[in-house]
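Starting from these lines, generate the structure:
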Amino acid sequence: MCSASVLDQLRDMTTVVADTGDIAAIQRLNPIDATTNPSLILKAAQMPEYADLIAAAIARVERGDKSEAEVISEAIDQIGVGFGSEIVKLVPGRVSIEVDARLSFDTDATIAKARNIISLFKEAGVEKDRLLIKIAATWEGIRAAEVLEAEGINCNLTLIFGFAQARASAEAGAYLISPFVGRILDWFKKANPGTEYTAETDPGVVSVTSIYNYFKTHGFNTIVMGASFRNTGEIKALAGCDNLTIGPALLDELEAEIAELPRALTDNGATSEQEPKLDEKAFRWAMNDDAMATEKLAEGIRGFAADSEKLEVILRGMI
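Just a heads-up that it's a prediction; the model follows:
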């Protein structure tokens, strides 16, 4: 009879990443890596226990003759650095820090922002090999990641809903991608009311499985990190995936469950040569042809941008 928790078994076959900006939760859960996004940072920034961290981040901003918008933008970067620097102390691996979603269609601005974030972390004593720059997987974002990877700045391409996004990211040499699971399921349940999905037929699980198998079969080194889970069934159905980033509530459920966890995904090594790279036309057509991917990518970018704007409003009142 199995005596190990599902979480402990999962950790034996998959790198478990904490999907939260809550430092206390990370300290309790002991993940290998951690990932944040504007929504998680906004939530954490409003928690009383992090008031001193926010105040310290604002104090680090050099105002000079900068406009209010420039001061607030730098304050947001410093807050990310503040949370990230604390999280780095708690995990042995890497922390993902997201570039402003409003730059998702601006390659040059994304590159400049990423370089600045890396510079700020270096000033805080955190080297780039402990970080991943998180960028939305638009065509422009993927091109930015290609430049950054060539400079030794590793990237996490996020908000991946379509296969073309995943493939183009790997072809650009991205260190890691975050294909979403739960948000894909949300779209299909809304589009097909009354349809019941099992963990195995869950469209998000099917999507990540196909991406994982394609990467391994074609010899891509890009790490596949399933994200955005709605239930533990989705997580179990992806056991064996390179990485899985999971929120604290679901991590607690997995820790409490004692049951056998079979491996769902296995890397059997490359058996096929890589295909010619997707060009911009092929990428954009594939996205246009995938209503779910197009809608969820746009929705995700809008959501993260809205939370960045909410944080700006809070900071404007403090500054």
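
CA atoms for contacts and neighbours, from now on please.
Noted.

got the residue ranges for the helices in the stretch 1-150 of the chain?
Secondary structure of the stretch 1-150 of the chain by DSSP state H, counting those that start in this stretch: the helices cover 6-13, 23-29, 38-45, 51-59, 68-88, 107-123, 139-150.

I meant the stretch 151-300 of the chain, not that one.
Using DSSP H, counting those that start in this stretch, helices in the stretch 151-300 of the chain cover 163-171, 182-191, 203-217, 232-236, 248-256, 280-288, 291-318.

quick one: the last one to helix 280-288, angle?
Put simply, helix 291-318 runs at 90 degrees to helix 280-288, going by axes from the mean of the first three to the mean of the last three C-alpha atoms, to 10 degrees.

so what does helix 291-318 touch, helix or strand wise?
The contact analysis (3 or more C-alpha pairs under 8 Å, 6 or more residues apart in numbering; DSSP states H and E) places helix 291-318 against helix 38-45, helix 68-88, strand 155-160, helix 182-191, helix 280-288.

Packed most tightly, which of the helices of the stretch 1-150 of the chain would that be?
Greatest average neighbour count among these goes to helix 139-150 (a mean of 22), per mean count of other C-alpha atoms under 10 Å.

what about that helix, distance to the chain center?
Relative to its parent chain, helix 139-150 has a centroid offset of 16 Å by C-alpha atoms, centre = their mean, to the nearest Å.

now do stretch 100-118
16 Å.

now do stretch 306-319
Relative to where its chain is centred, stretch 306-319 has its mean C-alpha point 22 Å off (C-alpha atoms, centre = their mean).

Pro262: which of the helices and strands packed on helix 291-318 is closest?
helix 182-191 (21.1 Å; C-alpha to C-alpha).

Touching that closest one from outside, list them.
With contact meaning C-alpha atoms under 8 Å, 6 or more residues apart in numbering, helix 182-191 is reached by 161, 195, 202-204, 227-230, 292, 296.

Here is a second sequence; please produce its structure as well for comparison:
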Amino acid sequence: MNQLEQLKSLTTVVADTGDIDAIRRYRPQDATTNPTLLLKAAGLPVYEEHVKTSLAFGKQLGRGQTDILHHATDKLSVLIGKEILSLIPGRISTEVDARLSFNTRATVDKAHRLIELYENEGIGKDRVLIKIASTWEGIRAAQKLEKEGIQTNLTLLFGFTQASACADAGVYLISPFVGRILDWYKKSTGRDSFPAAEDPGVMSVSRIYNYYKANGYDTVVMGASFRNTGEILELAGCDRLTIGPNFLEELENSTGTVERKLDASNPFSDDKQSSLAENTFRWAMNEDAMATEKLAEGIRNFAADQVKLEQTLAAIANS
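Next comes the predicted model:
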């Protein structure tokens, strides 16, 4: 077996792309999108009709340009999600607008809207995960949605504090960003690289995974945002890994042995189980410069791509 096949025997592989051809080729269990991926997808010929349909939908419901584009981008994310779901057996993660990351009520409302749009397309909530940034407000929104039976994927997760709060809130799944953690440490230390086993992103996910398993949390750990296949292979055995097409191809073309690195049946954790109050959470995040800086940067970047997506749709509408 090639490395991708071996990895799939140890870990659920998720496609980190909105590219239909890539999903069709690699046949992942699940798939995930974000504003950056949707922006790329909007420019692909295969989605041209979805863009037209979404704009027509926005014009039908919206009052003013801004409202039209909000409705249109919601519809587009759902139509692309539906297209992806036709090719995979599992679930699609669809992201809430990053500009709502510090507004619990608005995040819940947007999640309800996305689920409603999926249901209008004949897709039940059991096939959708709502992606929310791992802010304090986002985690509280996720807690409320989980109690309503709407499962969530907490994204832009960089630190143990965020992971602990997510588990305590009962969220379904977290997406710790391995590669972006590595980026921060390379910049802060001046190092060009780290051995895979010493990669700060890998070590962070391993710590979270073992903490969850040692304390009986059901929250799924899905490593994300990789910079090389060494990081991926060092997390073999993690509940899930969401991987971009370039690394899926690299793994498919490699035949080296893939060994289990994480084992739910034999976890080891020195971290004590705790429940974080808001002030404790915020202080712990304040003390974690990497997590604080990368969370803020990630929200800004996703928000910027959301704006670019809206501008792209506006340009198409006016052409």
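
Which pair in the contacts of helix 182-191 of the first structure has the greatest spatial separation?
Pairwise over the contacts of helix 182-191 of the first structure, using C-alpha to C-alpha, the maximum falls at Thr195 and Ala227, 22.6 Å.

Compare those two and say which one has the larger neighbour count.
Taking neighbours as other C-alpha atoms under 10 Å, Thr195 of the first structure and Ala227 compare with Ala227 leading, 27 against 9.

Specify the stretch among the helices of the stretch 1-150 of the first structure that is closest to Lys236 of the first structure.
helix 6-13 (8.0 Å).

Where does that closest one end up in the second structure?
The counterpart of helix 6-13 of the first structure in the second structure, counting by TM-score structural alignment, spans residues 3-10.

who touches the matching stretch?
By C-alpha under 8 Å, 6+ apart, the list of residues contacting stretch 3-10 of the second structure reads 13, 233, 236-238, 248, 251-258, 260.

switch to 10 Å and redo it
Here stretch 3-10 of the second structure makes contact (C-alpha atoms under 10 Å, 6 or more residues apart in numbering) with 1, 13-14, 26, 28-29, 232-233, 235-241, 247-263.

ok, and the closest non-adjacent residue to the aligned residue in the second structure for Phe163 of the first structure?
Counting by TM-score structural alignment, Phe163 of the first structure corresponds to Phe160 in the second structure. Closest residue to Phe160 of the second structure apart from its sequence neighbours, by C-alpha to C-alpha, 6 or more residues apart in numbering: Ile208 at 6.5 Å.

I'd say the one you found and Ala264 touch.
No - using C-alpha atoms under 10 Å, Ile208 of the second structure is not in contact with Ala264; the gap is 11.8 Å.

Those two: which has the busier surroundings?
Ile208 (22 against 15).

Now which residue in the first structure aligns to the more buried one?
Match for Ile208 of the second structure (TM-score structural alignment): Ile211.

Show the contacting residues for its match.
Ile211 of the first structure neighbours (C-alpha under 10 Å, 6+ apart): 162-164, 166-167, 179, 205, 217, 224.

Kindly report the same for Phe177 of the second structure.
By C-alpha under 10 Å, 6+ apart, the contact list for Phe177 of the second structure reads 155-159, 201-202, 204-205, 222-226, 242, 294-295.

gap between it and Thr155 of the second structure?
8 Å (C-alpha to C-alpha, to the nearest Å).

circling back: what is the distance between the match of helix 6-13 of the first structure and the centre of its chain?
The answer for stretch 3-10 of the second structure is 21 Å, by C-alpha atoms, centre = their mean.

Nearest residue to the middle of the second structure?
Thr155 (4.7 Å; C-alpha atoms, centre = their mean).

wouldn't that one be in contact with Ala142 here?
No - if you go by C-alpha under 10 Å, Thr155 of the second structure and Ala142 don't touch, sitting 11.2 Å apart.

okay, and the common contacts of these two?
130-134.

Those residues in strands, which ones?
Judged by DSSP state E, the subset of these located in strands is 130-133.

Ala224 of the second structure corresponds to which position in the first structure?
Counting by TM-score structural alignment, Ala224 of the second structure lines up with Ala227 in the first structure.
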